[in-house]
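*Asks:* would you be able to build a 3D model of this:
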Amino acid sequence: MSDPLPAILNRLDTGQAAALERLFELLRIPSISTDPSYAGPCDDAAEWLVAELRSIGFEASKRETPGRPMVVAHGGEGQRHMLFYGHYDVQPVDPLGLWDGDPFEPVVIRTPTGQAIRARGASDDKGQLMTFLEACRAWRAETGSLPCRITVLFEGEEESGSPSLVPFLRAHADELRADLALICDTGLFDDRVPAIIRSLRGLLGEEITIEGPDRDLHSGLYGGMARNPIRVLTRILGNLHDDRGRVRIPGFYDGVDDLDEATAAAWGELGFSEEEFLGTVGLSSAAGEDDRTGLEQLWSRPTAEINGILGGYTGEGFKTVLPAKASAKVSFRLVGGQDPVRLRENFRDWVLSQVPKDCRVYFADHGASKAARMDTSAPAFEGVRQALSDEWGEEAAFVGFGGSIPIAGHFQQELGMQSVLTGFAKDGDQIHSPNEKYDLDSFHKGARSWARVLARLGS
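*Replies:* Presented below is the predicted three-dimensional model:
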C-alpha cells in the first residue's frame, strides 16, 4: 500500500479556506468559563465540537459536570491508542477598549510576521485544537479511517482552574486511559523552531487580606498613629525576595534540583537571547535569580510573583484615606519535587509571623498543582520530534515551559500516562490579552504537523 501522507498533506493545503471558516465558527462563540453569565455559550461551544467530531466519523458526546461540560469522542481502530486533549473555554476579554475589533468576530489581519487570525481564543486554545481536528478530517477523507485509535477530550474550564477535571478523570479513567496523551496548548520556540515540552512548572495561587481598623479612616486625623493595612501588606510583599532574586519563604527551595549538564548544554545551543526576549515587551535585563541563565529562570526555577494589589481609594482624583483592609494575589510557579500543600502552609506561616498587633490576616487559596516532567527518552517522543522537524524544516527541540498546564500532571497521576505537549503558538500571540492572534502559518502548518505525527505514531 502506498504512503497516504502526501495526499493527506495536499488535502490540507487545498482545504485551507474551508478549515479557516470552521475555526471562525468556533471563535464566534463567547465561551468564557470563569463568568457564570457565559454558561450558555460554553454549552454551545461543546455542542458545536460534538457535531464537528461526528462529522468526521467520531462517536462524540457532551458530558455534563458540576461546571462546564466535557466533550468526549472515540474514533479509529488498532492497537495503538492516543488521547488528544484541548480546551474550548477562553479568557475574559477585558479591557474591551484595548481591542482593535470585536473579540468574538474573528478577522484576518496583517502583522510584521505575516497574516494572522485576531480573536479571543484564536491561539489559546481553539485554533490549536482545531489543527488536530483538521488533521483527523484529512486522514479520514483521504483514507477512510484514522491511523490509530484516538480518544478526544475537550475541557470547558481550563481557564477557570479546572474544578471538574480531576473528578471526571477518576470517574472515566478506564474510558480515557491511552498509550500516550497529546496536548496542543503550547508554542514554538523562537517562532520557527517546533518544540516538545520536557517539563512544566506547577502553580500555587494565594490571596492575602490584611484587616486593620473597623472602617476607613481620615489620614489627617489618624495617619501616623493608626495601623495602615496597605503599609503592612506591602512590607510583607517586599520581603518576598532578597537582593539576588531568591525567595525568602522558609523551605521554598525544598525539592528543587539543579539542571543536569546535558539539558543545560542543549538549552545553551538554542541561541536564546535574554535581551531580545525581554525587548519585545519593553524590558532589557533579567530580574530573577542572578546566578541563573534566562532559560533556567523561565523553565527550571520556581518563582513567587505578586499579581495584583487592592486597597484604599483607587478611583479618579485623590482621597486621603487609611483603608480598613488591603489584599493581594500571589502566585508561585513550582518545579521539580516542590510540594504545593507544604508551600502553602509555609507561606501562610511566614506571612503570619510578620503581621503586627491590631491587624488580622485572612487567606484564600486559588488552586494548586505540582510540576510535571516528561520521559522524553520514550520512542514516541522521538517519532513526534522527527515529524515536527520534517514539517517545519528546523530540528525540533526538547524544551522547558515556564507556564503551568496541570492536565499533563493529572494524566500522569490519575491515568498513568505520559504526555507529548507540542503546539504552534508564538510568543507574540498575546494570549489572555487584548488582540489575541494566531498566525495563519501556525494554523495551517499545525494541521500538517499533526497529520505527520499521526502517521508516525500510527505506524
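*Asks:* CA atoms for contacts and neighbours, from now on please.
*Replies:* Noted.
*Asks:* please, which helix or strand holds A135?
*Replies:* Element membership of A135, judged by DSSP states H and E, is helix 126-143.
*Asks:* please name every helix or strand in contact with whatever helix or strand comes next after that helix.
*Replies:* Once the chain leaves helix 126-143, the next helix or strand it forms, by DSSP H and E, is strand 149-155. On a contact count with 3 or more Cα pairs under 8 Å, 6 or more residues apart in numbering; DSSP states H and E, strand 149-155 meets strand 70-75, strand 81-87.
*Asks:* ok, residues contacting strand 149-155?
*Replies:* 68-89, 165, 176 (Cα atoms under 8 Å, 6 or more residues apart in numbering).
*Asks:* got the angle between it and strand 81-87?
*Replies:* With axes from the mean of the first three to the mean of the last three Cα atoms, to 10 degrees as the basis, strand 149-155 and strand 81-87 are set at 20 degrees to each other.
*Asks:* distance from strand 149-155 to the middle of the chain?
*Replies:* 18 Å (Cα atoms, centre = their mean, to the nearest Å).
*Asks:* contact partners of the helix holding A135?
*Replies:* 4, 7-9, 11-12, 19, 23, 26-27, 53, 56-57, 85-88, 121-122, 145-147, 184-185, 423-425, 438, 443-444, 446-448, 450-451.
*Asks:* mind listing what's buried along that helix?
*Replies:* Across helix 126-143, burial judged by 16 or more other Cα atoms under 10 Å covers 126-140, 142.
*Asks:* re the thing from before, identify whichever of the helices and strands packed on strand 149-155 lies nearest to I236.
*Replies:* Smallest distance to I236 across these (Cα to Cα): 36.8 Å, for strand 81-87.
*Asks:* and the closest one with strand 70-75, angle?
*Replies:* Here strand 81-87 points in a direction 150 degrees away from that of strand 70-75 (the same axes, to 10 degrees).
*Asks:* all the strands of the stretch 301-450 of the chain, in order from the start?
*Replies:* Listed from the start of the chain, the stretch 301-450 of the chain has strands (DSSP state E, counting those that start in this stretch) covering 303-311, 321-322, 325-334, 360-369, 372-373, 397-401, 419-421, 437-439.
*Asks:* can you add distance to L153 and give those strands back as JSON lines?
*Replies:* Listed next are the strands of the stretch 301-450 of the chain as JSON lines, based on distance: least, Cα to Cα, whole Å:
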{"stretch": "strand 303-311", "distance to L153": "31"}
{"stretch": "strand 321-322", "distance to L153": "50"}
{"stretch": "strand 325-334", "distance to L153": "26"}
{"stretch": "strand 360-369", "distance to L153": "20"}
{"stretch": "strand 372-373", "distance to L153": "20"}
{"stretch": "strand 397-401", "distance to L153": "22"}
{"stretch": "strand 419-421", "distance to L153": "13"}
{"stretch": "strand 437-439", "distance to L153": "22"}
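*Asks:* tell me the most buried of those strands?
*Replies:* Greatest average neighbour count among those goes to strand 437-439 (a mean of 29), per mean count of other Cα atoms under 10 Å.
*Asks:* I'd like the structure of this one too, to check against the first:
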Amino acid sequence: MTMGDKIDAVLDHVDKALPLSLERLFELIRIKSVSTEAAHAQDCRDAAEWLAQDLRGLGFDASVRDTDGHPMVVGHNRADAGPHILFYGHYDVQPVDPLRLWETDPFEPVMKPLPNGDTAIVARGASDDKGQLMTFVEACRAWKAVTGELPVGVSVLFEGEEEAGSPNLMPFLDKTADELAADAIFVCDTDMWDRDTPAVITMVRGLVSQEIEITCADRDLHSGIYGNAARNALQVMGDMIASLRNADGSVAIDGFYDGIRPLPDAVRAQWQSLPFDDEGFLSDVGLSIPAGETDFPVLEQVWARPSCEIHGLWGGYMGDGFKTVIPAKAHAKISFRLVDGQDPEKVRDAFKAHVRNTIPADCSVTFTDIAAAPATVMALDSPFLRKSLGALTEEWGRKAALAGTGGSIPIIGEFKKRLGCDSLLVGFARFDNRIHSPNEKYDLSSFHKGIRSWVRILAALAED
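*Replies:* All right, here's what the predicted structure looks like:
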C-alpha cells in the first residue's frame, strides 16, 4: 500500500468513526478540570488519568507525572527511523463563572445548530483546549486502527496548569529535557486565519509586564491646604504614562527598538495577500483610527511591532461621594509586547530608567516584575513548516496562511530554551469560539477537519 493509499484509508476511517471520536471528547469535557480552583484538584487528576489511559490504549508508553501542582501526562510512541515530534496541549480549563450566563450545563456538552449550517459543540473546554488536543489524539488513533503504526515517532505532553500560568511546567521541562527531546514541537491551541483558511503561526510576540507604585508625599494631603505646592501622585503617574508614547504612535523609551529584526519581505508579501480589513478590524470594537505606529498597517502593528499598553491605573479616593485629597501614592499595571530581536531584560531595564528619569526628584517609585519572555520566530525554511503548510492546504482546499499572533505564549520560548527546537502552532479554533467566556464552543467542522489535518500532517512529516 502506498502512502497515498494509506492516507485515503485513514481519512475514510476518520469520517466513519467521527461519532465515536465525539463520544470520547465528550467524556473528557465532562471532567471538571478547572486548574485554578482547589475544589477541582481531583478532577484535574482524573482528566490526566483519563488521557494517560486513552494513550496507553493506542500503544503509547504513557503515564501521569506528579508536580508540585496538577500532574502532567507524558506519552511516547517511538519509531526506528524518521523524525520524532512532540505534541503539546493542556487538559485544564477556565472557571465557568458567571454560571448564570451559560445557556446549558458548562460540563455537559451539547450540539447546537449554527446559522451557517455547521454545528457547535458547546461546553467549557470544547475549544480551549480539549477539543483541539483530541484532534491530534484521534488522528493517531485512526493511523493505528488502519495501519497499526504512526508514520513518525511521536511524544505527547499534556499539561494541567496552562490556565493557571504554567507554574510547574518549566521545572518539569528541566527534569525531562532528554526524555522529551524532539525534532519539532507542535502546539494545537490557536486559531485558523478565517473560517475556511488554516494557518501555521510562526511568530509569537514576547512580553514584559510590570506593576509600579509612585510615592510623593508621606500621606494623602488636603487639596485646599497643599494644592499647587505638593506633588499629586496621580498627576505624576499621568505625566509618566503620557511620556511613554510619541505622537506617531511609537514607544518613546530610549533603546526600546534596539535589536529588532525587520519583517522578511516574503512574510510581508504573504500577509498583504491575506483578506484582512484594517477598518473592519477596528470597527468591530467601535473604533476607527489605528493607535500604533503610523508607518505600519494594522496587521503588522498587532503581529510584528512591539507595543506598550496600560492595563490598570488607580490611586486616591475611589469610594462613593467626593474626597478632596491629593493622593500620596499612585499605581499602574503596564506591559510591553515584544518582537523578534528585543531583549526582555533590556526592555524592562530601559522602562525602569525611563520612569526614574521622568518623575520629580522628590518622588520615588517601586517596581514589581510580573513577566519577561522573548518573542519567538520559526525559520521559514524549516521542512516541518513546509510540509505542514502543504498538508493543511491539501485538506482545506485553500492555501494555508503563515500567521503571527499579537498575544504572547511564554511556553513557546521555554520550549526553545529548554528543549532546543522550534514550535509550530497549528490550531483549528475560530475567533467566535468564546474561549474563557460563557457558552464556549468548538465547531464540529473544526473538530472533524482538525483530525483529518493531523492525519495529513503526520504523513507529510514522514516524507523525505
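*Asks:* count the residues that sit near the aligned partner of A378 of structure 1 in structure 2.
*Replies:* A378 of structure 1 maps onto S382 in structure 2 when the alignment is built from TM-score structural alignment. Neighbourhood size, S382 of structure 2 [other Cα atoms under 10 Å]: 12.
*Asks:* show the end-to-end separation of stretch 280-298 of structure 2, please.
*Replies:* One end of stretch 280-298 of structure 2 sits 11 Å from the other (Cα to Cα, to the nearest Å).
*Asks:* for that stretch, grab the matching residue range in structure 1.
*Replies:* Using TM-score structural alignment, stretch 280-298 of structure 2 pairs with 276-294 in structure 1.
*Asks:* list the buried residues for the matching stretch?
*Replies:* Residues of stretch 276-294 of structure 1 classed as buried: F277, G288, E289, T293, G294 (neighbour count, 16+ other Cα under 10 Å).
*Asks:* which of these sit farthest apart?
*Replies:* Every pair of the buried residues of stretch 276-294 of structure 1 checked by Cα to Cα; the farthest is F277 and E289, at 17.0 Å.
*Asks:* list the contacts of the residue sitting nearest the centre point of structure 2.
*Replies:* For structure 2, the residue nearest the mean C-alpha position is I409 (4.7 Å; Cα atoms, centre = their mean). Contact analysis of I409 of structure 2 by Cα under 8 Å, 6+ apart lists V204, R205, G206.
*Asks:* ok, so of these, who is nearest R398 of structure 2?
*Replies:* Ranked by distance to R398 of structure 2 (Cα to Cα), the contacts of I409 of structure 2 are led by V204 at 23.2 Å.
*Asks:* any figure for the gap between the closest one and P438 of structure 2?
*Replies:* 27 Å.
*Asks:* show me where the stretch 1-150 of structure 1 has helices.
*Replies:* 5-14, 16-27, 39-55, 126-143 (DSSP state H, counting those that start in this stretch).
*Asks:* and the second one, which residues are buried?
*Replies:* When burial is assessed from 16+ other Cα under 10 Å, helix 16-27 of structure 1 yields the following buried residues: Q16, A19, L20, L23, F24, L26, L27.
*Asks:* thought R385 of structure 1 was touching I197?
*Replies:* No. Applying Cα atoms under 8 Å as the test, R385 of structure 1 and I197 come out as separate, 10.8 Å apart.
*Asks:* residue in structure 2 matching R149 of structure 1?
*Replies:* Under TM-score structural alignment, R149 of structure 1 pairs with G153 in structure 2.
*Asks:* that match and G69 of structure 2, how far apart?
*Replies:* To G69 of structure 2, G153 of structure 2 is 29 Å away according to Cα to Cα.
*Asks:* higher neighbour count, those two?
*Replies:* Of the pair G153 of structure 2 and G69, G153 is the one with more neighbours under other Cα under 10 Å, namely 22 against 15.
*Asks:* which ones are touching the alignment partner in structure 2 of D349 of structure 1?
*Replies:* When structure 2 is aligned by TM-score structural alignment, D349 of structure 1 is paired with A353. With contact set as Cα under 8 Å, 6+ apart, A353 of structure 2 has no partners.
*Asks:* and of the strands of the stretch 301-450 of structure 1, who's closest to T209 of structure 1?
*Replies:* strand 325-334 (4.2 Å).
*Asks:* distance from that closest one to structure 2 after superposition?
*Replies:* In this overlay with structure 2, the average offset of strand 325-334 of structure 1 from its partner residues is 2.1 Å by mean Cα distance after the TM-score superposition for structure 1.
*Asks:* which elements pack onto that strand?
*Replies:* Counting by 3+ Cα pairs under 8 Å, 6+ apart, strand 325-334 of structure 1 packs on strand 202-211, helix 229-238, strand 303-311.
*Asks:* ok, now how distant is the equivalent of A328 of structure 1 over in structure 2 from S307 of structure 2?
*Replies:* When structure 2 is aligned by TM-score structural alignment, A328 of structure 1 is paired with A332. Here the distance between A332 of structure 2 and S307 of structure 2 works out to 16 Å (Cα to Cα).
*Asks:* returning to that earlier point: and the contacts of the match of stretch 280-298 of structure 2?
*Replies:* With Cα under 8 Å, 6+ apart, stretch 276-294 of structure 1 has contacts from R244, G245, R246, S273, E274, E275, Q297.
*Asks:* got a markdown table for those residues, with distance to M225 of structure 1, secondary structure and neighbour count too?
*Replies:* Below are the contacts of stretch 276-294 of structure 1 laid out as a markdown table (distance: Cα to Cα, whole Å; DSSP: H, G, I helix; E, B strand; the rest coil; neighbours: other Cα atoms under 10 Å):
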| residue | distance to M225 of structure 1 | secondary structure | neighbour count |
| --- | --- | --- | --- |
| R244 | 34 | coil | 11 |
| G245 | 33 | coil | 16 |
| R246 | 34 | coil | 18 |
| S273 | 50 | coil | 11 |
| E274 | 46 | helix | 15 |
| E275 | 46 | helix | 14 |
| Q297 | 42 | helix | 18 |
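*Asks:* now the two most distant members of these.
*Replies:* So, the contacts of stretch 276-294 of structure 1 by Cα to Cα: farthest apart are R246 and S273, at 22.0 Å.
*Asks:* out of the contacts of stretch 276-294 of structure 1, which is nearest to V355 of structure 1?
*Replies:* V355 of structure 1 lies nearest to R246 out of those, by Cα to Cα, at 21.8 Å.
*Asks:* cheers, nothing more for now.
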